[in-house]
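Trainee: can't give you the sequence, but here's the structure:
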């Protein structure tokens, strides 16, 4: 079954048809830059552009970088505050011209990794972290998702954790892999202290360069692996969500 997934991020909006039989993109993804300011109308227009690029008319799933409950966006850390407490699924559905299923971006990536990727078949507590403009999180216990955990906003040494340990923080501050890995290490240790996971899966675009930083992480008891689906996990998870609603 093919569905369509769109991943709305703080820096880019990307999407593609998804082959759920294989857990892969059915076509090469299409990406546009996230508008600034990332207002609801501006982002919705970009989502339409991504969907229209493929001439898609079927089911669409979309991710959002914040808390999503029943199609309503409740937070907006890395996009315009106009998203807070709005019917985002309704707006996107109206703009795209078909029903859009909306969910948290890290939850979508986590769902894909648990079904097709590095978390497949894993029991116990698994935490998927997406490292990018911020830090997204998805927590699974024996394969079941606890939605909207937003662990990137844990306070660490007086700061919002994602402001110091995200990929954006690394790039903005010109940090070396070694310096950034030390920050990431402290963050992972804090999360591990709170949740005691058996496995961390690290995703986002930086997962393509896992060999640069994973060997530098120390003192974490849990197993740490890169996301198998890398930066396509959110698109695949969005497609999974759209299919689940229609099954």
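Mentor: Yep, it's here. On a predicted model such as this, the values are computed, not experimentally measured, just so you know. Residues are numbered from 1 along each chain as shown.
Trainee: can we go C-alpha only for contacts and neighbour counts from here?
Mentor: Fine.
Trainee: contacting residues around residue 59?
Mentor: 3, 4, 98, 99, 100, 242, 243 (Cα atoms under 8 Å, 6 or more residues apart in numbering).
Trainee: Moving along the chain from the strand or helix carrying the first one, name the first helix or strand you hit.
Mentor: Read it as residue 3. Here residue 3, judged by DSSP states H and E, is contained in strand 2-8. Counting by DSSP H and E, the element after strand 2-8 in chain order, helix or strand, is strand 12-19.
Trainee: Can you check what angle separates that following strand from strand 2-8?
Mentor: 160 degrees (axes from the mean of the first three to the mean of the last three Cα atoms, to 10 degrees).
Trainee: quick check: longest helix of this protein.
Mentor: If you go by DSSP state H, the chain has its longest helix at helix 177-195.
Trainee: Quick check: residue 23 touching residue 112?
Mentor: Yes: Residue 23 is in contact with residue 112 according to Cα atoms under 8 Å; the separation is 7.4 Å.
Trainee: what's the overlap in contacts for the two?
Mentor: If you check residue 23 and residue 112 against Cα under 8 Å, 6+ apart, the residues they both contact are residue 236.
Trainee: Put this next to the first one:
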């Protein structure tokens, strides 16, 4: 089955048509910068532009940077706060005519890793952290997702963890890999003390640079980079995820 996968990120909104059986992109991704401010109307207009780019009329799967419950947005750390309480799927469907399903972006990425990537056939507790504009997280136990964990927002060194160790902080502050890698390690050590995962998967675009900071990570858990690193492939590998 094919769907149009859309990833709403803090800096860009990406889309591609996805083979949901193989977990592969059928087309090249199409990216539009995330509007500022990222209000519902502005983001949905951008999503509509992506749908129109592919001349798409079928189902849409949307990975969204927020806790999502029954299609309703519950949090807003990297999008406009006016999203909170909105049934985003219904709004997108009304605007585009395409049936849409919404889910937390890193939950979707984690499901892809569990199905096709670094978490395939792995049991016990798996923790995924995607380092980007913020820190998105997903938690699995014996391949079952615990949704909407949002553990990038826990306190670390007197601030919200993602304000200390997100990849955007590395870029904005010009941190070297060593300094930033040690911050990531502090975050993972805190997570380990809370969850004691068997496997930690590092996601986000920075996973392609894992070798740059791997040596600064010192936790008991096995730590590996995500394998499904193409935008949209990580997020929507099967319909109705």
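Mentor: Okay, I see it. Remember, it's a predicted structure, so these values are computed and weren't measured experimentally.
Trainee: related to what we said a few turns ago, just how off-centre is the strand holding residue 3 of structure 1 within its chain?
Mentor: Offset of strand 2-8 of structure 1 from its chain centre (Cα atoms, centre = their mean, to the nearest Å): 12 Å.
Trainee: And for stretch 208-220 of structure 2?
Mentor: The answer for stretch 208-220 of structure 2 is 20 Å, by Cα atoms, centre = their mean.
Trainee: Can you give me the buried ones in it?
Mentor: Buried residues in stretch 208-220 of structure 2, counted by 16 or more other Cα atoms under 10 Å: 210, 213, 214, 216, 217, 219.
Trainee: my guess is residue 28 of structure 1 meets residue 16, correct?
Mentor: Yes: counting by Cα under 8 Å, residue 16 is a contact partner of residue 28 of structure 1 at 6.7 Å.
Trainee: so what's residue 78 of structure 2 up against?
Mentor: 10, 65, 133, 134.
Trainee: brain fart, residue 243 of structure 1
Mentor: Counted by Cα under 8 Å, 6+ apart, residue 243 of structure 1 has contacts 3, 59.
Trainee: Confirm that it sits in a helix.
Mentor: Yes: using DSSP: H, G, I helix; E, B strand; the rest coil, the assignment for residue 243 of structure 1 is a helix.
Trainee: From residue 168 of structure 1, how far off is it?
Mentor: 32 Å (Cα to Cα, to the nearest Å).
Trainee: sorry, back to before: tell me the buried residues within the contacts of residue 78 of structure 2.
Mentor: 10, 65, 133, 134.
Trainee: before we move on, back to that, pick out whichever of residue 28 and residue 16 of structure 1 has more residues nearby.
Mentor: Between residue 28 of structure 1 and residue 16, counting by other Cα atoms under 10 Å, residue 16 is the more crowded of the two (28 against 10).
Trainee: Tell me if I'm right that the more buried one and residue 25 touch.
Mentor: Yes: Residue 16 of structure 1 is in contact with residue 25 according to Cα under 8 Å; the separation is 6.3 Å.
Trainee: Touching both of the two, which residues are there?
Mentor: Common neighbours of residue 16 of structure 1 and residue 25 (criterion: Cα under 8 Å, 6+ apart): residue 235.
Trainee: Now name the helix or strand holding the spatially most central residue of structure 2.
Mentor: Nearest to the geometric centre of structure 2 sits residue 106, at 3.1 Å (Cα atoms, centre = their mean). Counting by DSSP H and E, the element that carries residue 106 of structure 2 is helix 105-116.
Trainee: Just the residues contacting that helix, thanks.
Mentor: Contacts of helix 105-116 of structure 2 (Cα under 8 Å, 6+ apart): 7-8, 23, 62-66, 119-122, 128-130, 136-139, 143, 145, 147-148, 226-228, 233-237, 241.
Trainee: Stretch 155-168 of structure 2 now?
Mentor: So stretch 155-168 of structure 2 is contacted by 131-135, 152-154, 169, 180, 183-184, 187, 206 (Cα under 8 Å, 6+ apart).
Trainee: Now the two most distant members of the residues you listed.
Mentor: Distance extremes for those: the farthest pair is 154 and 206 at 20.8 Å, using Cα to Cα.
Trainee: Is residue 239 of structure 1 in contact with residue 63, as I believe?
Mentor: No: contact criterion Cα under 8 Å: residue 239 of structure 1 and residue 63 do not qualify, at 9.6 Å.
Trainee: shared neighbours of these two, anything?
Mentor: Contacts common to residue 239 of structure 1 and residue 63, judged by Cα under 8 Å, 6+ apart, are residue 6.
Trainee: Of the two, which one has the most company?
Mentor: Using other Cα under 10 Å as the criterion, residue 239 of structure 1 and residue 63 rank with residue 239 on top: 33 against 28.
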